[in-house]
Structures are given as structure tokens and as C-alpha cells.
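Undergrad: Return atomic coordinates for the entry below.
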Amino acid sequence: MNYREEFWGIYREAIPILLLALGGGLFAGLVLEGLLESVERFPGLLVMVPVFLATRGNVYGALGGRISSGLHQGLIEPRFEWNERLVNAVAASFVNGITISIVIGFLSWGALQLLDRSSAHLFELVGIMLLAGTLTSVVMIVGLLALIFAGYKLGYDPDNLVGPIVTTLGDIFGMLFLLIAVLTVEVIV
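TA: Next up is the predicted model:
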């Protein structure tokens, strides 16, 4: 295969998933607009949104890279099964996703305090992040694995799928679960 054929092959594989990512980003924006009503109730909420979404990409992009490498090397089969490498990667991502979410709540609250800005209570911001982080971790792991495995079985290079899948799932479910977490904390508090 020459470089031109390889280029067009990568391009053909990436375009459909990038178009889906575009739609997912638009949906996430609509959810964000719905979240704006809660900003007054939870000052500091918007400070956490970009950090929360970025960390979804960082944590689960690393998981996707590990899975992709494992598939290429034949160390992981494209199915849900007990595989020590797969289980360890998933467990580490789950713990990282939840831990970083809690840290986001603490750091956001602390930064707002240092800047003498209005903020919700510490337990509210951390609670929102904990709930949203836990829910997104579950969906990101299952969704990412399912889509990478399905794409691989269909002959797609998982390296071309990981980035757009992580971004799209992270934006859609990150914002959706952030909204659900805000509504839940609002009811509890």
C-alpha cells in the first residue's frame, strides 16, 4: 500500500466517526445551555465544566490507547472477557476518573476561595463531581470498549477511532451526567 492509499484509508475511516462527534458536541452544547440555570444556585459550577470534560478525554484517551495497542499486538481480544490486561486498564481508568473528579471539586472550590469569588459549598461541588465522575466513568468504559471492539471487528484501525469516540462520549455523557448530578445535589441539599 502506498502513502496515498494509506492516507485515503485513514481518511475514510475517520470521517464517519468525526461527523458523529460533531453531532455529539452539538448535543453537549444544548445540555450545557440547560445547565446554565443551575449556575446561580451553584456558583463555581462553570469553572468545573471545561476541566471535567478535558479530564474525561485524558483518562479515557489513555485507556483507548492501551486497548488499541493491545488489539494490535494480539494481547487483547475484541470482546468483553476476563483478560488481566483489560481488567487492569479498566480498573485503573475507573479509579483515575473518579479520583480526578473529586480533585476537580476541591481545586475549583479552593481556587474560588483564593480569588475571593462566590462559590457553592465544598461538599456541593465535590458531590456534583463525584456523582458525575462515577456515572461518566461507567459509560465511558463500557461505551469505549464496545465501540472500539465493534470497529476492530469490522476492520477499522482502533487508533483512528479512539480520539473521536472518547471526545464524543466524554462531551455527551459528561454534560448529561453533570446536569443529572446538579439536579440530584439540588434535591438532596
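
Undergrad: rest of the way, CA atoms for contacts and neighbours
TA: Fine.

Undergrad: what about Leu176, distance to Pro43?
TA: 19 Å (C-alpha to C-alpha, to the nearest Å).

Undergrad: Who has more neighbours out of the two?
TA: Leu176 (21 against 17; other C-alpha atoms under 10 Å).

Undergrad: Next up, identify which helix or strand that one is on.
TA: helix 158-188 (DSSP states H and E).

Undergrad: Quick one: list the elements packing against that helix.
TA: In terms of contacts (3 or more C-alpha pairs under 8 Å, 6 or more residues apart in numbering; DSSP states H and E), helix 158-188 is packed against helix 3-35, helix 45-73, helix 122-153.

Undergrad: Tell me which of those lies nearest to Asn88.
TA: The closest of these to Asn88 is helix 45-73. By C-alpha to C-alpha, the value is 10.1 Å.

Undergrad: any idea which helix or strand comes after the closest one?
TA: Next in sequence after helix 45-73, counting helices and strands by DSSP H and E, comes helix 84-114.

Undergrad: can you pull the buried residues of that following helix?
TA: Neighbour counts over helix 84-114 (16 or more other C-alpha atoms under 10 Å) mark 86, 89-90, 93-94, 96-98, 100-102, 104-109, 112 as buried.

Undergrad: compare with the first, here's sequence two:
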Amino acid sequence: MTVREIATEAYRESVPVLVLSAVGGLFAGVVLGGWTPETEQVAGLLVLVPALLATRGNVYGSLGGRLGSALHQGLVDPTLSLADERVNAAVAASLANGVLVSMLSAVLAVGLLTALGRPSAPLATLVAIALLAGVVSGLILTVVVVSVVFVGYRRGLNPDTLAGPVVTTTGDVVGVATLLVATRIVLALGGG
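TA: Next up, the predicted model:
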């Protein structure tokens, strides 16, 4: 293939996904814009948003990259057997990292807000919100990433082209939605 053919193929695969990514990002922004009651009840909640959204993209983007590389190298079967130890290990590591970083983000947010003399919800409240959002968004993103990478690969698409934009968009939409739902659940249970 020539450089021009490779570039054309890359654009053909990525432009529709990038357009969906932009639309998804706007949708996540609209959802975030409606958070006024929650942000008034949980001081410091907005500090968590960028940290949690960034880690969704980083952790699950890495998962997509690892799976794409494993497929390109022939290390995993493209039919996606649930018994594949490499896939299971990558998924388990991503879930563990995502949940751990979510909780750490809550601890750091409370520490930073306290150090700056800004109001903060109790540590237990922010950790509970981050933990619940981290687990639920992690499970959803794992299913999305694994599905996109393997289905795309089987259809002849480059998983490296698909994984980044899909993970970013899905991570933003799912991250904002699960953070909002987690906040409402924690508040309903008396946290805050």
C-alpha cells in the first residue's frame, strides 16, 4: 500500500467515529450542565469530574491498545473466547486500576480542597461516589472496549483507529452519567 492509500483508509475509518465522539462529548456536557442540585449538595463534586473522566479515557484506552496490539500480533484469538487468559488479565487490571484511581481521586480532591480552605463534602461521601461510579463505569466501558476492538478487528477495521475515539466518547458519556447516578444514590442513602 502507498502512503496515500494508508492515509485514506485511516481517515475513512476514523472520521465517522470522530464525529460520533464530538456528538457524545456535547451530550456529556449537556448532562453535566444539569447537575446544579447535586453540585450544591456535594461540595467538591465538580473537582472529581475532570479527574474521573480523564482516568476513564486513560485506563480503558490502554485496555483497547493492549487488546489491539495482542490481536495484531496474533496473541489472542479474534473470536474472543471468555477463557482467554490474556484478555481476562487485561480486563481485570483495567477494572482494578479504574476503581483504585477513582477512589484515589476522591481522596486527593478532599485533601486539595481542605488545603486550599475550600468547602468539601466528607471524605466518605466523595469516596463512595467515586467508588460506585468507578465500578459501574468500568464494567460498562470494559464491555464497550472489548466489543469495539474485537468486532472491529473481525470486520477488517484497525482497532487502534477505533479504540481511542470510542473510549474517549463513551468514557465521557458513561463517566458523567454514572457519576451523576452514583451521587444521587449516595445522597439517597444519607451520604453528604
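
Undergrad: Any idea what the TM-score is?
TA: Once superposed, chain against chain, the TM-score is 0.97 (TM-score structural alignment, normalised by the length of the first structure); 189 aligned residues with a C-alpha RMSD of 0.9 Å.

Undergrad: if we can go back for a sec, any idea of the angle the helix holding Leu176 of the first structure forms with helix 122-153?
TA: Angle, helix 158-188 of the first structure to helix 122-153, by axes from the mean of the first three to the mean of the last three C-alpha atoms, to 10 degrees: 150 degrees.

Undergrad: from the middle of its chain, how far away would helix 158-188 of the first structure be?
TA: How far helix 158-188 of the first structure lies from its chain's middle: 6 Å, per C-alpha atoms, centre = their mean, to the nearest Å.

Undergrad: buried residues in that helix?
TA: Applying 16+ other C-alpha under 10 Å to helix 158-188 of the first structure flags 158-182, 185 as buried.

Undergrad: Same question for stretch 1-21 of the second structure.
TA: Glu13, Ser14, Val17, Leu18, Leu20, Ser21.

Undergrad: okay, these in CSV with distance to Leu131 of the second structure next?
TA: Listed next are the buried residues of stretch 1-21 of the second structure as CSV, based on distance: C-alpha to C-alpha, whole Å:
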residue, distance to Leu131 of the second structure
Glu13, 35
Ser14, 33
Val17, 29
Leu18, 29
Leu20, 28
Ser21, 26
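
Undergrad: Check the spacing between the closest residue in space to Val126 of the first structure that isn't next to it in sequence and Gly74 of the first structure real quick.
TA: Nearest non-adjacent residue to Val126 of the first structure, counting by C-alpha to C-alpha, 6 or more residues apart in numbering: Gly105, 4.3 Å away. Distance, Gly105 of the first structure to Gly74 of the first structure, using C-alpha to C-alpha: 39 Å.

Undergrad: Pull the contacting residues for the aligned residue in the first structure for Leu189 of the second structure.
TA: When the first structure is aligned by TM-score structural alignment, Leu189 of the second structure is paired with Ile188. Listed by C-alpha atoms under 8 Å, 6 or more residues apart in numbering, the contact set of Ile188 of the first structure is empty.

Undergrad: Distance-wise, check the nearest residue to Phe177 of the first structure once chain neighbours are set aside relative to Ser93 of the first structure.
TA: In space, and not counting its chain neighbours, Phe177 of the first structure is closest to Ala132: 5.0 Å by C-alpha to C-alpha, 6+ apart. Going from Ala132 of the first structure to Ser93 of the first structure by C-alpha to C-alpha gives 15 Å.

Undergrad: Over to Val31 of the first structure?
TA: In this view, Val31 of the first structure and Ser93 of the first structure are 25 Å apart by C-alpha to C-alpha.

Undergrad: helix/strand/coil for Asp116 of the first structure?
TA: Secondary structure state of Asp116 of the first structure, per DSSP: H, G, I helix; E, B strand; the rest coil, is coil.

Undergrad: what's the spacing between it and Gly44 of the first structure?
TA: Applying C-alpha to C-alpha, the value for Asp116 of the first structure to Gly44 of the first structure is 12 Å.
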